[in-house]
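> here is a sequence with its predicted model. Questions after.
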Amino acid sequence: MTAVTLDVAKELIATAEQKAEEIDVPMCITVMDEGANLVAFHRMDDALLASIDIAQNKAYTAVSLKLDTDTVWELSQPGESLYGIGETNDGRIITFGGGIPLESNGDVVGAVGVSGGSVEEDVTVASAAVEKFESL
């Protein structure tokens, strides 16, 4: 089982930053462990200040619900099973894409949260980090 150590988090952040540079969008990148503890955070030059909290809360959402935040968005729409969840946990639950759990041997062992661009850009950068994790 791959644990989310600081060394692993540094690799994920480097991969995410490279993808963010490729698409020319400065990002905030967060890596948390299975207990929603911050392992590493990185703010690229010129990334939006608001994205600091958003990236961290995306990672928190993904690890605490064991769901990517795209799925949380779908399930939090009116009439769906998680409608209103964005109002819980002191507002830390994010209901749009960019937070993805990190899984090892079928268990959620952490999460990545990315913010700074459009939802699609955030998901692209977070996905690059997840792919890196899966290759370790």
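On my side now, so go ahead. Residues are numbered from 1 along each chain as shown.
> contacts and neighbour counts: CA atoms only from here.
Noted.
> so residue 10 sits right up against residue 39, yeah?
No. With contact defined as C-alpha atoms under 8 Å, residue 10 does not count as touching residue 39 (9.1 Å).
> contacting residues for the residue nearest the centre of the chain?
In the chain, the centroid-proximal residue (C-alpha atoms, centre = their mean) is residue 113; its distance is 1.8 Å. Neighbouring residues of residue 113 by C-alpha atoms under 8 Å, 6 or more residues apart in numbering: 29-31, 54-60, 62, 98-100, 126.
> looking at the residues you listed, spot the one nearest residue 15.
residue 126 (9.2 Å; C-alpha to C-alpha).
> before we move on, the earlier item: quick one: name whatever helix or strand follows the helix or strand where the residue nearest to the centre of the chain lies.
According to DSSP states H and E, residue 113 maps onto strand 107-115. Next helix or strand after strand 107-115 toward the C-terminus (DSSP H and E): helix 119-135.
> which parts of that next one are buried?
Neighbour counts over helix 119-135 (16 or more other C-alpha atoms under 10 Å) mark 121, 122, 123, 124, 125, 126, 127, 128, 129, 130, 132, 133 as buried.
> try stretch 44-56
47, 48, 51, 52, 54, 55, 56.
> residue 17 versus the closest residue to residue 30 other than its chain neighbours, what's the distance?
Leaving out its chain neighbours, the residue that sits closest to residue 30 by C-alpha to C-alpha, 6 or more residues apart in numbering is residue 41, at 4.5 Å. Using C-alpha to C-alpha, to the nearest Å, we find residue 41 at a distance of 11 Å from residue 17.
> here's the one I want to compare it with:
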Amino acid sequence: MQTKAVLTVSDVDAILAAARAEAIANNWAVSIAVVDDGGHLLGLVRLDNAAALSAYICQEKARTAALGRRESKVYEDMINGGRVSFLSAPVLQGMLEGGVPVVVDGQTVGAVGVSGVKSDQDAQIAKAGIAALG
């Protein structure tokens, strides 16, 4: 039987705090979600003035990154490159940049999704959150 790391409540708190700090430092109103490797929500924060829809989109971006075990941008690029049939993929609804997997010892243990600003800025915030894990 294999074993792997899992995100703890402390890990989720650290990710959310660091991601929130990155967003606030740039004056970006976003929503940030952290999910486990199955795409289940572990933590969510919607900053002041973030659009209500961003709270839904960030969760889907995170879920897509966790289940796909890669950044959600990969799917966006694939679709933009002409593989539009991928839009019919089941479960993956957040195929926009801004979902980033959390990888520990080569295994995806969860993901962070951000929505509310430009997609590369969403990804920047997600990566800042993940960096808090060390």
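Great, that's in hand. All figures in this text were calculated on a predicted structure; none of them were measured in a lab.
> superposing both, give me the TM-score.
Aligned and superposed, the two chains score 0.89 in TM-score terms (TM-score structural alignment, normalised by the length of the second structure); 131 aligned residues with a C-alpha RMSD of 1.6 Å.
> relative to residue 22 of the first structure, which of the buried residues of helix 119-135 of the first structure is nearest.
residue 125 (9.7 Å).
> hmm, that closest one is touching residue 20, no?
Yes. Counting by C-alpha under 8 Å, residue 125 of the first structure does reach residue 20; the two are 6.0 Å apart.
> in the first structure, which spans are strands?
28-33, 38-43, 99-104, 107-115 (DSSP state E).
> the second one maps to which residues in the second structure?
Per the alignment by TM-score structural alignment, strand 38-43 of the first structure matches residues 41-46 in the second structure.
> mind checking which of the buried residues of stretch 44-56 of the first structure land in helices?
Among the buried residues of stretch 44-56 of the first structure, DSSP state H puts 51, 52, 54, 55, 56 in helices.
> distance to residue 88 of the first structure for those - can I get that in JSON lines?
What follows is these, written out as JSON lines (distance: C-alpha to C-alpha, whole Å):
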{"residue": "51", "distance to residue 88 of the first structure": "20"}
{"residue": "52", "distance to residue 88 of the first structure": "20"}
{"residue": "54", "distance to residue 88 of the first structure": "15"}
{"residue": "55", "distance to residue 88 of the first structure": "17"}
{"residue": "56", "distance to residue 88 of the first structure": "16"}
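> between those residues, which is closest to residue 1 of the first structure?
residue 56 (23.8 Å).
> can you find the partner of the closest one in the second structure?
Correspondence of residue 56 of the first structure to the second structure, assessed by TM-score structural alignment: residue 59.
> any idea how far that match is from residue 82 of the second structure?
25 Å.
> and which of the ones in helices among the buried residues of stretch 44-56 of the first structure is nearest residue 3 of the first structure?
residue 56 (18.8 Å).
> residue contacts, that closest one?
Residue 56 of the first structure touches 29, 30, 31, 113, 114, counting by C-alpha under 8 Å, 6+ apart.
> out of these, who's nearest residue 94 of the first structure?
Nearest to residue 94 of the first structure among the contacts of residue 56 of the first structure, with distances taken as C-alpha to C-alpha, is residue 113, at 10.1 Å.
> the residue with the largest distance to the centre of the first structure and residue 135 of the first structure: what is the separation?
Within the first structure, the residue lying farthest from the chain centre (C-alpha atoms, centre = their mean) is residue 79, at 25.5 Å. Per C-alpha to C-alpha, residue 79 of the first structure is found 38 Å from residue 135 of the first structure.
> how about residue 13 of the first structure, what does it touch?
For residue 13 of the first structure, the contacting residues are 29, 30, 31, 41, 42, 129, by C-alpha under 8 Å, 6+ apart.
> residue 54 of the first structure now?
94, 113, 114, 115.
> then residue 14 of the first structure?
Taking C-alpha under 8 Å, 6+ apart as the definition, residue 14 of the first structure has no contacts.
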